[in-house]
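Student: Build the 3D model from these lines:
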Amino acid sequence: MYKKYHDQGFEILGFPCNQFDQQEPGTSDEAASFCQLNYGVTFPMFAKIDVNGKNAHPLFEYLKNEAPFRGFDESNTAEKLLKIKLANEYPEWLVGNDIKWNFTKYLIDENGQVVNRYEPWDEPIDFEQDIQKLLKN
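Tutor: Modelled structure (predicted):
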């Protein structure tokens, strides 16, 4: 999808974070290389940051404030399982708008306004229409 819309002004930015089961243990460069090799990532990858807690990057504080967490749909197995994992390992993240897990995504318009938040279980194809709508404006 990235390649399909990149020439129309759409950009994806990646921010590695090691707060989720230490899934990004290496350096920022190692994280970028891993994503390129294993997922074919071609979009810009930034330095590793924290997205939750007292060291959360200000960008993610802004994003979380502008697009609150919508809650868990416990009829969705992936959401229910993540909620259980968080309750056991990161209970502080269940409350409020913290990022719940890697691959939380935000759609931001050309003026920097947050349009929507998509959770880890939301696949890009599921919100492609939202992207198309922004590109047409």
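Student: from here on, contacts and neighbour counts on C-alpha atoms
Tutor: Noted.
Student: List the contacts of Trp101.
Tutor: 20, 119-120 (C-alpha atoms under 8 Å, 6 or more residues apart in numbering).
Student: structure for this one too, so we can compare:
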Amino acid sequence: MSIYDYNVTTIDHNEVSLDEYKGKVVLIVNTASKCGFTPQYEGLQSLYESYHTKGLEILAFPCNQFMNQEPGTNEDIKQFCSINYNVTFKILNKVDVNGENTHPLYNYLKSRKKGVLGGRVKWNFTKFLVDKNGEVVKRFAPTTPPDKIKKFIEVLLTQ
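Tutor: This is a model prediction of the structure:
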């Protein structure tokens, strides 16, 4: 299995097969608009602008499971990201990343790279880096700023 076996729904309610990202490096992040890490949207957008033409995709999955830090509707989230951070990478439908309603993609991601809480996502802005073959190669803590991931992305883009 790989991420290519999953479908996701965009913030505009369109279903997308992740096999559209074959041959790309993908950074998957669970996000929130009212979190102390929310300014990481700026760093994520910077990574996207720097590396998108070289093969990087960023998929942001809003999540309201951590102290209700993403309470808005899809339209609220989309507007927030656009107005405050000029986000141009893909924002997906709000999902659960832990618990009985966990999105199947997140069950897969967590099974491939465990974190400090084992098979759980610790907090908003946990990041999973996926290589061009759809394999999860690295997991980054919420405290890891996007610019610290740059060197890993660069390596994967040249492979």
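Student: Mind checking which of the contacts of Trp101 of structure 1 land in helices?
Tutor: Under the assignment DSSP state H, the contacts of Trp101 of structure 1 contribute nothing to helices.
Student: TSV please, covering these and showing neighbour count and distance to Tyr5 of structure 1.
Tutor: What follows is the contacts of Trp101 of structure 1, written out as TSV (neighbours: other C-alpha atoms under 10 Å; distance: C-alpha to C-alpha, whole Å):
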residue	neighbour count	distance to Tyr5 of structure 1
Phe20	15	29
Glu119	20	21
Pro120	17	21
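Student: would you list the residues you listed in a markdown table and tack on distance to Val95 of structure 1?
Tutor: A markdown table is the format used below for those (distance: C-alpha to C-alpha, whole Å):
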| residue | distance to Val95 of structure 1 |
| --- | --- |
| Phe20 | 16 |
| Glu119 | 15 |
| Pro120 | 17 |
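Student: Which residue in structure 1 occupies the aligned position of Asn101 of structure 2?
Tutor: In structure 1, the residue matched to Asn101 of structure 2 (TM-score structural alignment) is Asn55.
Student: Alignment lookup: Tyr106 of structure 1 to structure 2.
Tutor: So, by TM-score structural alignment, Tyr106 of structure 1 is matched to Phe128.
Student: So which residues of structure 2 form strands?
Tutor: Taking DSSP state E, the strands of structure 2 run over residues 7-9, 15-17, 25-31, 56-62, 90-91, 127-130, 136-140.
Student: could the ones you listed go into JSON lines alongside distance to Gly119 of structure 2 and mean neighbour count?
Tutor: Formatted as JSON lines, these follow (distance: least, C-alpha to C-alpha, whole Å; neighbours: other C-alpha atoms under 10 Å):
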{"stretch": "strand 7-9", "distance to Gly119 of structure 2": "21", "mean neighbour count": "17"}
{"stretch": "strand 15-17", "distance to Gly119 of structure 2": "24", "mean neighbour count": "13"}
{"stretch": "strand 25-31", "distance to Gly119 of structure 2": "15", "mean neighbour count": "25"}
{"stretch": "strand 56-62", "distance to Gly119 of structure 2": "18", "mean neighbour count": "23"}
{"stretch": "strand 90-91", "distance to Gly119 of structure 2": "24", "mean neighbour count": "18"}
{"stretch": "strand 127-130", "distance to Gly119 of structure 2": "13", "mean neighbour count": "24"}
{"stretch": "strand 136-140", "distance to Gly119 of structure 2": "12", "mean neighbour count": "19"}
